[in-house]
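Enquirer: got a predicted structure plus its sequence, pasted below:
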Amino acid sequence: MIRSFLKILLIFVLGVLGGLWAQIYLLPYLAGLDYFQDFQFVKMLKNRKMVVYPKTENTIIVQENVALQSAVERSEKVVIGVKTKTQKGEVLTGSGLIVTSDGLLITLADLVPRGSDFYFYVGGEWPAYQILKRDLENNLALVKIEKGSLPTAGFADLEKTKLGERVFLVGTVFKEEGVEYIVNEGIIKSFQESFVQTNIFEDAHISGSPLFDISGNVVGLNMIDEEGNVSAVPVNTIREFIGLE
């Protein structure tokens, strides 16, 4: 047993020493002979070339798509559903965002008008809630639910966010068979004083859905006009409303 081990060890050591000897002495010697001048390894040895396989555009796209899929999987967990029945009997549906792990949610004020009945879908449940405050000017509403240990997402730094940056939204859609999550993506088209404009078009009723950057940080809370154009209340306004500034 010991002899076999020593034999293997000796072969390994001799192999390493042989490789070093070949690299230091044999290859330079061969490189000096006329016969070997046209061999590729001699040309590379003389020029000290290192072969590098550059990243192609397809490689970058694949990496971005993998990052997007990962961010979407994380972001789904912090998106909530909002369903409202108004005094006139109208049913409003949309989405919102978990802000803190102890049950603070934020959504659009349009989705929770006063005097209505509200239902918040959070992690497969419909917990009890309290509407804490509304900001009608910025179209925001802060809600507290009776549920803890909730997942949360980070907030993007808008000062470092650039035009053309890739973003995506995650929203909830209420169907007869249950609640589904849908995703849409695009880029930031412009920064306005009171909102972030994207090039995303969305025909589903998912106003209040969060807008995320490619890292899964919250950029804003989406508003969708009648034509399906998506813009977002910026995260700075949200932070100030919540009291995180």
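Expert: Looks like it came in fine.

Enquirer: C-alpha only now, for contacts and for neighbours.
Expert: Fine.

Enquirer: all helices of the protein, in order?
Expert: Shown for the chain, the helices assigned by DSSP state H span residues 2-21, 27-31, 40-47, 57-75, 235-242.

Enquirer: Lys162 is nearest to which of the ones you listed?
Expert: Across the helices of the chain, Lys162 has its closest neighbour in helix 235-242 (14.3 Å, Cα to Cα).

Enquirer: so which of the helices of the chain is the most surrounded?
Expert: Of these, the one with the most neighbours on average (mean count of other Cα atoms under 10 Å) is helix 235-242, at a mean of 18.

Enquirer: elements contacting it?
Expert: Using 3 or more Cα pairs under 8 Å, 6 or more residues apart in numbering; DSSP states H and E, the elements in contact with helix 235-242 are strand 140-145, strand 218-224.

Enquirer: what about the nearest residue to His205 once chain neighbours are set aside, distance to Leu221?
Expert: Once flanking residues are discounted, His205 sits nearest to Gly94: 5.9 Å by Cα to Cα, 6 or more residues apart in numbering. When distance is defined by Cα to Cα, to the nearest Å, Gly94 is 11 Å away from Leu221.

Enquirer: ok, those two, which is more surrounded?
Expert: Higher neighbour count among Gly94 and Leu221: Leu221, with 30 against 25, using other Cα atoms under 10 Å.

Enquirer: residue contacts, the more buried one?
Expert: Going by Cα atoms under 8 Å, 6 or more residues apart in numbering, Leu221 touches Gly96, Thr107, Leu108, Gly208, Ser209, Pro210, Leu211, Ala232, Val233, Pro234, Val235.

Enquirer: what's the closest non-adjacent residue to the second one?
Expert: Nearest-residue entry for Thr107: Gly96, 4.4 Å, with adjacent residues in sequence omitted and distances by Cα to Cα, 6+ apart.

Enquirer: cool, and the last one?
Expert: Ranked by Cα to Cα, 6+ apart and with sequence neighbours excluded, the top spatial neighbour of Val235 is Gly220, at 4.5 Å.

Enquirer: and here is the other one:
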Amino acid sequence: MKRWWLIAITLGIVGVGAVLALRSPLGAIAQERLATVAFTPQERTTLVSLESALSRLVETVQPTVVHIKVTKRLPQRRLPGEDDMREFFRGFRIPDDELRQFFEFVPPRVIRGEGSGVIIRSDGYILTNDHVVSGADEVEVTFADGSKANGTVLRAPNMDIALVKVDRKNLPAAVLGDSSTVKPGQIVFAFGSPFGLEKTVTMGIVSAIGRREVISGADMPRFYPDLIQTDAAINGGNSGGPLVNTRGEVIGINTAIVSGLTGGNVGVGFAIPVNRVKGVIRQLIEKGSYVRGYLGVGLDDLTPEMKEELKVERGALVVQVERDSPADKAGIQAGDVIIEMDGKPIENQVALRDMIAEKGPNTEARFKIVRGGRTLTVSVKLTTHPEDVKAPPVRGKAEVGAQTALEKLGIRVGTIPEDMRRAFERQQGAFVTEIDRDSPAAEGGLQVGDLIIALNDKPINSPSEFEQAVNNLKSGQRVRLRVLRQVEDKVFETLVMFRMP
């Protein structure tokens, strides 16, 4: 009998608790959590279909996206006041060999960076931003399957584009789309490794096209005349990754963001349109560098009022002509409107600049121009863009092919100019004509205009002797140069020291 009473009491307590739970706010919340959205069968089918399509898109594109890690070694530096301290201790007749332990070069500092890239050819070509790999000593690529490979770099700094070449075959390659069809409002996906988080994909829309921006970077400010703006989240580490449309085609290369106080994404990201990249890729693969053609004009877009006044539908307005430039020699004038190049219509100034750049130097181009209501055709032989003539070697430190010893040091030498022979009162030596900024030689204090007369106590009588002596040096070996240097009207013999990279 007692057992039945206990069972009855227990059931009563449970029942009262259930009623109280249902009446309580917590009970109501629990009920709400169990509620489901009442989709119609058609709506549910649409959502499932959308999810499936997005997953298939990501599964298709993700294997073509890579994570790029770079290592940059800063040049070794001598300790401050090292020369004075050496001289001080030499006064006590302490041998240089014993002094070495106190005055060895400070170990090189290492900077590490990372970004993203997209495989564009199955034989190992990976597209990324130049600012991701600029100046890298080592480039490591991590693929979607977790495998790694070291890469070498081909650069186009003025376009902020670079290729990383890895020794791999049969890689999955992305499809390059047509960025001329991109319109605001279209859905896009940004792939990459933001903050080192590999295999990340975000979704958004194209916010705007044709953005012109000057964006500061770690190495230099860069001008981008034509960018796709998107609100798909792009953060540090996304640079070089692909911006993809709903067909899984690459329409842009994620490049930069406008960030808030936190430095993170605030919904304003930029990508270089892929059509601007295709010609660069072709030149880098075929020639190993990207050199632009040059016309020598300043251009502007036509306003609707200008089009109506000049009776043209499209084109680029010439606002400036450089004297003795290809344009000047061909008779192109400020005020002309260029409406065609090689038979292709010109939509705006950016399109014309890209066509001229891609045409390349030492080629002939035909331009159709409108001047004073008349249509003229002129032929122009393009030259090399001045920035490309003066640019340093574009392959960077992690370059394709072997560097010469002088290239590693960042030095170019020649014979002694006649006026400097008189100043130095010397006919022999290797005259320094150029030094790469941030090179080992520059960090060691070598200057343009120095005359190298000895290397590690071996006399140098000519540029060829110097090059041969440098070729015999080993990586990490200390280099001691005795140079003659003119300061105002005086000549000093100076010791320059650094290590062979």
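Expert: Thanks, I have the structure now. Given the structure is predicted, the values throughout are model-derived calculations rather than measurements.

Enquirer: out of the helices and strands packed on helix 235-242 of structure 1, which is the most enclosed?
Expert: strand 218-224 (a mean of 26).

Enquirer: which residues in structure 2 does that strand match up with?
Expert: Aligning strand 218-224 of structure 1 against structure 2 (TM-score structural alignment) gives residues 250-256.

Enquirer: separation between the aligned partner of Asp167 of structure 2 in structure 1 and Gln130 of structure 1?
Expert: By TM-score structural alignment, Asp167 of structure 2 lines up with Glu146 in structure 1. Distance, Glu146 of structure 1 to Gln130 of structure 1, using Cα to Cα: 9 Å.

Enquirer: where do the contact lists of these two overlap?
Expert: Going by Cα under 8 Å, 6+ apart, no residue sits against Glu146 of structure 1 while also sitting against Gln130.

Enquirer: biggest strand in structure 1 by residues?
Expert: strand 178-191 (DSSP state E).

Enquirer: buried ones in it?
Expert: Glu185, Gly186, Ile187, Ile188, Lys189, Phe191 (16 or more other Cα atoms under 10 Å).

Enquirer: and Val196 of structure 1, what's its match in structure 2?
Expert: Looks like Val196 of structure 1 aligns to Ile228 there (TM-score structural alignment).

Enquirer: same question for Phe41 of structure 1.
Expert: So, by TM-score structural alignment, Phe41 of structure 1 is left unmatched.

Enquirer: which of the contacts of Leu221 of structure 1 still touch in structure 2?
Expert: Shared with structure 2 under both residues aligned by TM-score structural alignment, their matches' Cα atoms under 8 Å, the contacts from these are Thr107, Leu108, Gly208, Ser209, Pro210, Leu211, Ala232, Val233, Pro234, Val235.

Enquirer: measure the counterpart of the fourth one in structure 2 to Glu59 of structure 2 for me?
Expert: Aligned counterpart of Ser209 of structure 1 in structure 2: Gly241 (TM-score structural alignment). In this view, Gly241 of structure 2 and Glu59 of structure 2 are 16 Å apart by Cα to Cα.

Enquirer: got it, and Lys329 of structure 2?
Expert: Lys329 of structure 2 is 55 Å from Glu59 of structure 2, by Cα to Cα.

Enquirer: surely Thr383 of structure 2 and Gly293 touch.
Expert: Yes: the criterion here is Cα atoms under 8 Å, and Thr383 of structure 2 meets it with Gly293 at 5.7 Å.

Enquirer: of these two, who's got more company?
Expert: Ranked by neighbour count (other Cα under 10 Å), Thr383 of structure 2 and Gly293 place Gly293 first, with 24 against 21.

Enquirer: tally of neighbours for Glu90 of structure 1?
Expert: 9.

Enquirer: need the counterpart of it in structure 2.
Expert: In structure 2, Glu90 of structure 1 lands on Ile111 (TM-score structural alignment).

Enquirer: ok, that match - contacts?
Expert: Thr71, Lys72, Arg73, Leu74.

Enquirer: roughly how far does it sit from Gly196 of structure 2?
Expert: Taking Cα to Cα, one finds Ile111 of structure 2 at 15 Å from Gly196 of structure 2.

Enquirer: circling back to that earlier point, show me what contacts the match of Ser209 of structure 1?
Expert: With Cα under 8 Å, 6+ apart, Gly241 of structure 2 has these contacts: 65-66, 115-118, 128, 190-193, 253-254.

Enquirer: next step: the residues you listed restricted to strands.
Expert: Val65, Val66, Gly115, Ser116, Gly117, Val118, Thr128, Ala190, Phe191, Gly192, Ile253, Asn254.

Enquirer: which position in structure 1 aligns with Thr64 of structure 2?
Expert: When structure 1 is aligned by TM-score structural alignment, Thr64 of structure 2 is paired with Val78.
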